[in-house]
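Participant: could you work out the structure for the sequence below:
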Amino acid sequence: MNRLVTRQSRLRKPSRRELALFALLAAFIAVIEPFEPYDWLQSSVTAAINAKDYEGNAIIVAIDEETERNLPSRSWTRSELAALLTKLGQSEPEVILVDQQYFQDEDSSSLAELSAALEALPERPYWHVELSPEAAGSLSESAPAMDADSFVDSSAALDPALANRVRPAVATMRSYAFGAPIFVPLAVEQDGGPVPSFATILAGGTRGAERNVINVDLSYRPGTIPSVSAAEVLAEDFDTSVFENRPVIVSFTSTLGRDTRDTPNDTYTEKAAVWVMAAETLIRGPPRVLGWVPTFLIAVLAGLAWMYLPRPYGRIVAGVAFVGIALSPIVFEQHLIFVQTSHGLFLLLILAIAKLWQRGQGAVRTYRSAAETKSRFLAQASHDLRQPIHAIGLLAERLSQTDLSDDQAKLVSKISWSVDNASRMFRALLDIAAIESGTLQTDIRPVAMNELLAGIDSQNALSAEQANVDLRLVPCDLMVRTDPALIGTMIQNLVSNAIKYSPGKGVLVGCRMKAGRLAIYVVDNGRGISSSDMEHVKKEFFRSSRKSTLSSENKGLGLAIVNRLADMLHVKLTLRSEEGRGTVATIEGLEVVEQEDAKAAANADRPLPLSGLRVALADDDEETLASTRGLLEQWGCTVQTFAQLPEDLPDCDILLSDYDFGGGSTLAGRHDLVLQAEETGTQIIIISGHHPAQIRETIASHSGLILAKPLRAAELRSALMAARQG
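Facilitator: Alright, predicted model coming up:
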């Protein structure tokens, strides 16, 4: 009992929505029948797989091309048929069936000759009766079989000259695409009563068939059905014992499309051969048709098992059921048990598609959740670690400007290098997190290239000087439509990489028109990128396998950020490099806009004195506050410090402020200070660990600089000089 409870508890419990959708799907497939072509195709494939030789005793006398070539008039006439029937009658066949005839003569003498030949036969032959479209269309696959004992011997549809000398028989059939299936009737209701079909005559009766229309077993190879050319019979070039006590069908076989049918084992199968197959089906059967219900019920049970059983058992049951249903015709139809599988197969197939879609949606939701969690974690971690690193950088900068011994100066230099390295890493992580989370939005507007290049020059002048790199920027008076902050970040990353990997050499930044748009080039003659690394350098955290003293600084994020920003700005980043000779990085596709009064930007790398600059410094971190104050005073600034945002704007030139002061207090809540700064012309520079895009969303009226922590001293000095100048 405990085991039973345990097993039951392991069953899945599908939601009501799943069960309702499954029930709706099953009902929809059960009500309509849109999949019949699949059953036809499967029946054709099954017949070809189960192909077998005909071993019955029926024989076909073929009125073929050879027959017509040997005729005196080169055409088939009633006289020729009379001669053929006379010679067949002498062979004492069991029964003769004459299929539809196409005569060329109309004279009464040939008709009298045919009547005499029919009269002389030991047994009246069966003659093909043409059905009207109404009679052919009235054939029902579910109608009960007609009584074999009540078949009429004559029909008003026959030629009066032949009516008393032949017995009527029908040779109609219904075929579908792919050569299968083919349905034939056992009998057709005509004037005076039911008329037997060729299949019934050849089989010697209805053989206990329950339905009047049967599905023909098409697995017989048509080439194995005995056939003799009528030319050989007319020339008496045959063994008369061939026809003795055998059913004989006289039929045209020369006109393709009219006297042939497509079947699985032969594209041009004689209609007479199809009737032989139908008769053999009756003799071996009669066939049973299970329809679509049994396989559909199996599919329903397999679908429910798939929904209730735990993985992977449900899928195994459904898979076994699918394969079993698909292969069942191959097993059953060779025993004349015809089954339709399309309903069951399509039910399981659609259920599988629905489950794959459901799993795909779940995977997408999981991925999105994981990506958002990762982005939030990176943003929060980089923000929290920026503050202490920022303070360490300022303290190291102050310490480097004191009296130090050579060993102490080297230690401070290494500390500064480590802080700069960590700062770049956290800034890159925050940028990637902002891009992935979607918080980074573009602000497209006209941007003067000279102003953009001047900012790049000021940001990289110090690092270029320290690396002994000749950094040159070619002025460009054009204006482009783009996001100034994002395009600036892209160029800055490229220039920073170029300086880093070209120590003691040169870096050139310039612009050129290309295909009607502006392209920005960053060219260096440094060590270059190997061909094996070129296809990977744009990926996150990729680091070259080559040994380098700079490898510890390379976190593999710079080009990844540039590549993602290029997608956001709808521009193209291309790299061309030759190992040992340098690299050319190109930002292509910038839209050029007209400028009415463009002024060249001032050279930002020209040092401007900061002495006398009045700075109000607001930061809730004591160490950061003290370190920044000492650094500003060393540069000649007059500094006022505030541990919290001041009630009123101090008398100053620049308010250098943090954004978040803890306890829910942020600069966004002090719109009065921003308003006072606008009225007095005081510039506000924000230094924060939050992403600039988030800050600008909360302080829409602020158009000044927003610097990201951790901040290098050179960046702060450049910002102060630019603010004082502008």
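Participant: okay, CA-based contacts and neighbour counts for the rest of this
Facilitator: Noted.
Participant: how long is stretch 463-481 end to end?
Facilitator: Stretch 463-481 has an end-to-end distance of 29 Å (CA to CA, to the nearest Å).
Participant: how far away from the center of its chain is that stretch?
Facilitator: How far stretch 463-481 lies from its chain's middle: 46 Å, per CA atoms, centre = their mean, to the nearest Å.
Participant: give the buried residues for it.
Facilitator: The neighbour-count check on stretch 463-481 (16 or more other CA atoms under 10 Å) flags 463-464, 467, 469-471, 473, 475-476, 478-481 as buried.
Participant: show me those residues that map onto helices.
Facilitator: Counting by DSSP state H, the buried residues of stretch 463-481 place 463-464 in helices.
Participant: of all the buried residues of stretch 463-481, which two lie farthest apart?
Facilitator: Ala467 and Arg481 (33.2 Å; CA to CA).
Participant: for the comparison step, fold the sequence that follows:
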Amino acid sequence: MRNIPAEIVNYMKSSGDAEVAKSEATEGVNLERFLKAFFDQVPAILYIKDDAGRYVKINPHCEATFQVTDSQARGTTDHDHFPAEFAEVFRRNDQLVLETGGFHTFEEIAVVDGVEHAFLARKFRVSDDRNGKHYVCGISTDISSFKRSEQELAAAKFEAERASRAKSQFLAAISHDMRQPIQAASLFLGVLDGRIGDPKAREVLERVKTSIDSVHGMLGDLLDLSRLDAALIKPAPKPIQLKPMLERLHAEFAPQAELKRLSLRTVPTNATVATDPELLDRILRNLLANAVSYTARGGILLGCRRAGDSVRIVVADTGPGIPDSHQQHIFEEFYQVGNAERDRSRGFGLGLAIVRRIADMLEHPVAVRSQLGRGSAFSVRVPLAATAPRVSDSGTEAPSSSRNDRTNSRPVLLVEDDPAVLSAMVMLLEEWGLSVVTAGSIEELETCIREQTVPPSLIIADYRLPGETTGTDAVALARSMVTADLPGIILTGDTDPARLREAHANHTRLLHKPIQAHQLQQVIAKILDGAVEEAMTKQQDGAKT
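Facilitator: Below is the predicted model:
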């Protein structure tokens, strides 16, 4: 194999510092021989081209890769070895290096054994000051396997995202179709609840309500997953005392446990932790619901254990236990253990998936210990608070009171195209003492607003309206015709996270069907009470000026 070109050797010699030159002189190192050994043995493609693009030298690795010897390559150009489109790219890259004199990195494609390969090419310019000649030195590495892995990962990611979108679209569509009739039934039950006094009739009513509530809970789990996917749930941690929260959960789940002849014991605690009370409440509620559902005999324990600068809140049961092989999967969506017959009373298998999602968001580690035939213990680790809570911070907020005898001189706009839901909503709103103006479409809404002599206090609209219009359009129209800060509520059965983001951006309250009558009443009361307080504040400010 020919020696390294003299110009390159001279360049390397002139580039060395005084210490290197001294070392070479004293130790008898032959730089040209050293460079030749490096050039021949390095496991990468090395090549040198002159300023006309002709090969001056290639190393053995380059020879083996492209099946051409150094002597065959000398004096030839890339056009002699590669397809024109690739050769022209190489030449453009080389010219850039020659013109700028800098160190450049390119991703280039070359044909090896009839197959296109990707190479990472690092190129720099070498100049001979004696004759003014410039050379391009290149080091290329085959990155085809990395590129294939990258493409496979990208394809897998795309497929996973496509599957996730398909799942979300399916859940959104089916939940919307289910929510419409359930919403109407729930609202009618709300009307009947205040009108039925006969004990037997009330017993039937309560059983119907229980069935509706069961379906409502299942759809609520789907909604929670959508909200978490949409990243709209923002934790608001603060110092809270655990005792009131645990007492409230005990009071709620004790009757359910008694129905199955289970004991529910809660260990008192004075711990104060730093967390979002509503989200922690949801975690513990799901864990307790699971414990009650899967435990056939024995009991359930709710308690706390100090663990350094944190507290482990434990929900333990004497249920059947969870096999080791299932313990890593129970936090996956729709995964259930011991429910092959898909007993709907045990839900969809979303409770623990929601627990894990919320816990990860709060950075509260969740753990499970279980022994077959003896039971399971789920725990969530919550940091202790550095400061004491305010008197009002005792867990989750108490629901706002709502008045059944509310009277409101300003009407509520109701936009709904489903006759059953519209009828139930009107009956319910009027039952609460509200004046209602209805519309079945955007066009009807515009007419109603023009005919009103008293401006509305609130607009409630279904999301899906006729003619490809939406509740968002209805709220926007009402605000443009009445006032920009008109409160708006949108009812939807669509769990698509985009709906949540859209409502959040438009400062509109989004309620998912089926919403229970008392929940709707609380939301409306809070909005109308807030509007009254704001109006009074503005009046007082006006009087002062």
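Participant: quick TM-score on the pair, please.
Facilitator: Overlay of the two chains. TM-score (TM-score structural alignment, normalised by the length of the second structure): 0.55; 413 aligned residues with a CA RMSD of 5.9 Å.
Participant: ok so, going back, in strands, which of the buried residues of stretch 463-481 of the first structure fall?
Facilitator: Among those, the members found in strands (DSSP state E) are 470-471, 473, 479-481.
Participant: by contact count, what packs against the helix ranked longest in the second structure?
Facilitator: Determined from DSSP H, the single longest helix within the second structure is helix 144-193. With contacts taken as 3 or more CA pairs under 8 Å, 6 or more residues apart in numbering; DSSP states H and E, helix 144-193 of the second structure sits against strand 115-128, helix 199-229, helix 419-431, helix 517-544.
Participant: could I get the ones you listed as a markdown table with mean neighbour count and distance to Thr492 of the second structure?
Facilitator: Conversion of these to a markdown table gives the following (neighbours: other CA atoms under 10 Å; distance: least, CA to CA, whole Å):
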| stretch | mean neighbour count | distance to Thr492 of the second structure |
| --- | --- | --- |
| strand 115-128 | 18 | 51 |
| helix 199-229 | 16 | 11 |
| helix 419-431 | 18 | 12 |
| helix 517-544 | 14 | 13 |
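Participant: of all those, which one is nearest Ala498 of the second structure?
Facilitator: Between Ala498 of the second structure and these, the shortest gap by CA to CA is with helix 199-229, which sits at 9.1 Å.
Participant: just after that closest one, pick out the following helix or strand.
Facilitator: Proceeding C-terminally, helix 199-229 of the second structure gives way to strand 238-241 as the next helix or strand, assigned by DSSP states H and E.
Participant: secondary structure class for Leu656 of the first structure?
Facilitator: State at Leu656 of the first structure, reduced to three classes by DSSP: H, G, I helix; E, B strand; the rest coil: strand.
Participant: now, which of the buried residues of stretch 463-481 of the first structure sits nearest Ala305 of the first structure?
Facilitator: Among those, Arg481 lies closest to Ala305 of the first structure (CA to CA), at 60.2 Å.
Participant: who touches the closest one in this structure?
Facilitator: Taking CA atoms under 8 Å, 6 or more residues apart in numbering, we find Arg481 of the first structure in contact with 444-447, 590-593.
Participant: next, count neighbours for the closest residue to Thr318 of the second structure other than its chain neighbours.
Facilitator: Using CA to CA, 6 or more residues apart in numbering and skipping residues adjacent in sequence, the residue nearest Thr318 of the second structure is Gly375, 4.1 Å away. When counting by other CA atoms under 10 Å, one arrives at 21 neighbours for Gly375 of the second structure.
Participant: ok so, going back, neighbour count and distance to Val250 of the first structure for the contacts of Arg481 of the first structure - can I get that in JSON lines?
Facilitator: Converted to JSON lines, these look like this (neighbours: other CA atoms under 10 Å; distance: CA to CA, whole Å):
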{"residue": "Ile444", "neighbour count": "14", "distance to Val250 of the first structure": "87"}
{"residue": "Arg445", "neighbour count": "13", "distance to Val250 of the first structure": "90"}
{"residue": "Pro446", "neighbour count": "17", "distance to Val250 of the first structure": "91"}
{"residue": "Val447", "neighbour count": "20", "distance to Val250 of the first structure": "93"}
{"residue": "Leu590", "neighbour count": "22", "distance to Val250 of the first structure": "84"}
{"residue": "Glu591", "neighbour count": "15", "distance to Val250 of the first structure": "84"}
{"residue": "Val592", "neighbour count": "17", "distance to Val250 of the first structure": "87"}
{"residue": "Val593", "neighbour count": "15", "distance to Val250 of the first structure": "89"}
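Participant: how much space between Pro487 of the first structure and Arg445 of the first structure?
Facilitator: You called it Pro, but residue 487 of the first structure is Ile. Applying CA to CA, the value for Ile487 of the first structure to Arg445 of the first structure is 11 Å.
Participant: go on, Glu141 of the first structure?
Facilitator: Counting by CA to CA - Glu141 of the first structure and Arg445 of the first structure are separated by 75 Å.
Participant: after whichever strand in the first structure runs longest, which helix or strand is next?
Facilitator: Counting residues, the longest strand found in the first structure (DSSP E) is strand 582-593. Later in the chain than strand 582-593 of the first structure, the nearest helix or strand by DSSP H and E is strand 614-618.
Participant: same for that following strand, what does it pack against?
Facilitator: helix 622-634, strand 638-642, strand 654-657.
Participant: kindly recompute the last result at 7 Å.
Facilitator: On a contact count with 3 or more CA pairs under 7 Å, 6 or more residues apart in numbering; DSSP states H and E, strand 614-618 of the first structure meets strand 638-642, strand 654-657.
Participant: ranking these by burial, who's on top?
Facilitator: Per residue and on average, the most neighbours among these fall to strand 654-657, with a mean of 23 (mean count of other CA atoms under 10 Å).
Participant: after that strand, which helix or strand is next?
Facilitator: helix 671-680.
Participant: identify each buried residue in that next one, please.
Facilitator: For helix 671-680 of the first structure, by 16+ other CA under 10 Å, it's 673-674, 677.
Participant: let me have the residues you listed in TSV, extended by distance to Gln387 of the first structure.
Facilitator: Shown next, in TSV, are the buried residues of helix 671-680 of the first structure (distance: CA to CA, whole Å):
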residue	distance to Gln387 of the first structure
Leu673	24
Val674	24
Ala677	26
